[in-house]
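A.B. asks: any chance you can model this:
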Amino acid sequence: LEQSAEYLHEHNPQSSREFVQEVYDLTNLLKTNPAMGRPGRIFGTRELVLNKFPYLIPYRVKNNCIEILRIFPTRMSQPEFW
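C.D. replies: I've put the predicted structure just below:
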């Protein structure tokens, strides 16, 4: 999150704040609805898609715990694992 926010801040400080807020809002919703993301491309994961920015947030649910795996810019090639 920090790296992506810093990158955006260099180009547009307002975008950086909006990005951080959107990530916070979406991940906060996971507390009450862990299945809200679409099924992930990697088995056992789910993905949140940001609305305003080209980023994915892959995550998984293990033992009633939500594990955020990454905040991933969609312009990059997706790795085989998170």
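A.B. asks: going forward, measure contacts between C-alpha atoms and count neighbours the same way
C.D. replies: Will do.
A.B. asks: what's the local residue count around P13?
C.D. replies: 14 (other Cα atoms under 10 Å).
A.B. asks: distance check, it against E22.
C.D. replies: 14 Å (Cα to Cα, to the nearest Å).
A.B. asks: what does P79 give?
C.D. replies: Taking Cα to Cα, one finds P79 at 23 Å from E22.
A.B. asks: and those two? Which one has more around it.
C.D. replies: For P79 versus E22, the count of surrounding residues by other Cα under 10 Å is larger for E22: 16 against 8.
A.B. asks: surely that one touches L50?
C.D. replies: Yes: E22 lies in contact with L50 (Cα atoms under 8 Å); the separation is 7.1 Å.
A.B. asks: in this protein, which residue is closest to the centre?
C.D. replies: For the chain, the residue nearest the mean C-alpha position is I57 (2.2 Å; Cα atoms, centre = their mean).
A.B. asks: I have a second one here; can you model it like the first so I can compare?
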Amino acid sequence: MSYTSILSTLVSAQVQNSAIESTRQAYRDIDAVHDYIARDNPIAAQGVLDKIEAMIDHLPRNPALGRAGRVMRTRELVVPSVPYIVVYSLEEEFIDILAIIHTARRWPVRFRRSQHG
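C.D. replies: Modelled structure (predicted):
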């Protein structure tokens, strides 16, 4: 799978009537993951993106795959063997990918406070 492949997965995927959509932040996050790792090892960068994409691909068939999120109305999908979490929400008609966060980083301010509504 290519770098652009994961971006297209984030844009939309149609599997069993559950669409995957993503925020601009998710795009920025995946770009940052790729760019950071690719500086030292482009092949490893692609491998990490492939693992993230593979986990996202499971969501339409199993939207509750991730654990309950730290922030209200979110879920967190831990990506095995890489230090990343896919933060997403279950909307009425689609799964919304909100962010891709490295496990060693502090959570962004927008995710630290409980979100009501």
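A.B. asks: strands along structure 2, start to end?
C.D. replies: Along structure 2, counting by DSSP state E, strands occupy 14-15, 18-22, 67-68, 75-79, 84-90, 94-102.
A.B. asks: what does the longest one contact?
C.D. replies: If I follow you right, that is strand 94-102 of structure 2. 10, 18-23, 25-27, 29-30, 59-60, 63, 83-90, 107 (Cα atoms under 8 Å, 6 or more residues apart in numbering).
A.B. asks: format the strands of structure 2 as JSON lines; extra columns: distance to D35 of structure 2.
C.D. replies: Conversion of the strands of structure 2 to JSON lines gives the following (distance: least, Cα to Cα, whole Å):
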{"stretch": "strand 14-15", "distance to D35 of structure 2": "28"}
{"stretch": "strand 18-22", "distance to D35 of structure 2": "19"}
{"stretch": "strand 67-68", "distance to D35 of structure 2": "28"}
{"stretch": "strand 75-79", "distance to D35 of structure 2": "18"}
{"stretch": "strand 84-90", "distance to D35 of structure 2": "15"}
{"stretch": "strand 94-102", "distance to D35 of structure 2": "14"}
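A.B. asks: and the ones you listed: which comes nearest Y36 of structure 2?
C.D. replies: Taking Cα to Cα, strand 94-102 is the member of these nearest to Y36 of structure 2, at 11.6 Å.
A.B. asks: buried sites along the closest one?
C.D. replies: 94-101 (16 or more other Cα atoms under 10 Å).
A.B. asks: that one vs structure 1, average distance?
C.D. replies: When structure 1 is superposed, strand 94-102 of structure 2 averages 0.5 Å from its matched positions, counting by mean Cα distance after the TM-score superposition for structure 1.
A.B. asks: matching A19 of structure 2 against structure 1, which residue comes up?
C.D. replies: For A19 of structure 2, there is no aligned residue in structure 1 (criterion: TM-score structural alignment).
A.B. asks: okay then, goodbye and thanks.
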